[in-house]
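**Q** coordinates only, no sequence provided:
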């Protein structure tokens, strides 16, 4: 499986790229997807796998993301809500599933709007709502032999 239910909105529509993939993500692809001549600001967020867990401080030695079959539909709902709440010219969000290593890109989201403030706010809402609502779970293993699921 290289892609799960890709979404490409109608030409000129704000939802340009919404995918869950088990292949490496491209920041350039997501940035290009939100290009729009009417946008004065583009905000982009890149989430990467870090070498430690924020809560325990333990060294991360392995990480795997899993997605529920409804994840692509949930991602679309999140994107539609952000596009409805902000003057979005273009929006893209791609999340990785499968085994990742420290430094790998796990998620890329981008939003372009007429002004920078709107772009920053919409991008922040997009990543926050994606993490809160889209059923994607992270399984981490640590150097001390412990493991945990996040988001379940």
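**A** On my side now, so go ahead. Computed from a predicted structure; not experimentally measured. Residues are numbered from 1 along each chain as shown.

**Q** every contact and neighbour count from this point should use C-alpha atoms.
**A** OK.

**Q** which element, helix or strand, includes the spatially most central residue of the chain?
**A** Against the mean C-alpha coordinate of the chain, by C-alpha atoms, centre = their mean, the closest residue is residue 107 at 3.7 Å. Following DSSP states H and E, one finds residue 107 within strand 105-113.

**Q** off-centre distance for that strand?
**A** 6 Å (C-alpha atoms, centre = their mean, to the nearest Å).

**Q** what sits up against it?
**A** Contact with strand 105-113 is made by 24-27, 30-31, 34-36, 38-49, 87-97, 100, 119-120, 122-123, 126-127, as judged by C-alpha atoms under 8 Å, 6 or more residues apart in numbering.

**Q** just the strands in the chain please.
**A** Along the chain, counting by DSSP state E, strands occupy 3-7, 15-21, 41-48, 60-67, 90-96, 98-100, 105-113, 136-142, 147-150.

**Q** want to compare, so here's the second one:
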């Protein structure tokens, strides 16, 4: 399985990406998706996401390959946006396809948990009052990732 990985400023289309992943496939029995949105916290004007081209794609590919090693995936798509995104804007899309729903659902959850801690993105919040601050790592994201550690 070769995952489709894209880092882009443009919005993505969930329907089009789902159709692309399953086009011509009759062996897919489960397609799981996750779309992360920019939350409208009180006074948040925008989230600005930055990345290091090449490094980010390689890190996401390693995470996707780990998912493919754990679950029988037939396909995988990860699209992450960068740039200035207002509240409500879609930020990330994860799609996983497998013959059975459990593998699709579990691998999708694994991917989004690992993306939060394992993909090199830098996030800056811009507030309506003109202030800005970099977003720091969160313990709950590390805990979500840790639940996928091998037994």
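**A** Happy to help now that I have it. Note that the structure is predicted; figures quoted are calculated from it, not measured.

**Q** could I get the TM-score for this pair?
**A** Superposed pair, TM-score by TM-score structural alignment, normalised by the length of structure 2: 0.81. Supporting alignment: 134 aligned residues with a C-alpha RMSD of 1.6 Å.

**Q** closest to residue 80 of structure 1 out of the strands of structure 1?
**A** Each of these was scored for nearness to residue 80 of structure 1 using C-alpha to C-alpha, and the closest is strand 15-21 (7.5 Å).

**Q** the aligned partner of residue 22 of structure 1 in structure 2: how many residues sit nearby?
**A** In structure 2, the residue paired with residue 22 of structure 1 is residue 9, using TM-score structural alignment. Other residues near residue 9 of structure 2 number 14, with proximity taken as other C-alpha atoms under 10 Å.

**Q** check whether residue 9 of structure 2 really touches residue 79, as I assumed.
**A** No. Counting by C-alpha atoms under 8 Å, residue 9 of structure 2 sits too far from residue 79 to count as a contact (10.1 Å).

**Q** re the thing from before, adding distance to residue 83 of structure 1, write the strands of structure 1 out as CSV.
**A** Below are these laid out as CSV (distance: least, C-alpha to C-alpha, whole Å):
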stretch, distance to residue 83 of structure 1
strand 3-7, 15
strand 15-21, 8
strand 41-48, 14
strand 60-67, 23
strand 90-96, 8
strand 98-100, 28
strand 105-113, 9
strand 136-142, 21
strand 147-150, 27
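
**Q** do you know which of those lies nearest residue 76 of structure 1?
**A** Comparing the strands of structure 1 by C-alpha to C-alpha, strand 15-21 comes nearest, at 6.8 Å.

**Q** how big's the offset between that closest one and structure 2?
**A** Superposing on structure 2 and averaging over aligned pairs (mean C-alpha distance after the TM-score superposition for structure 1), strand 15-21 of structure 1 comes out at 1.5 Å.

**Q** output the longest helix belonging to structure 2.
**A** helix 101-118 (DSSP state H).

**Q** so where is stretch 90-110 of structure 1 in structure 2?
**A** Under the criterion TM-score structural alignment, stretch 90-110 of structure 1 matches residues 75-95.

**Q** buried ones among the contacts of strand 105-113 of structure 1?
**A** Neighbour counting by 16 or more other C-alpha atoms under 10 Å classes 25, 27, 30-31, 34-36, 39, 41-45, 49, 87-97, 100, 119-120, 122-123, 126-127 among those as buried.

**Q** which residue in structure 1 aligns with residue 63 of structure 2?
**A** Using TM-score structural alignment, residue 63 of structure 2 sits opposite residue 78 in structure 1.
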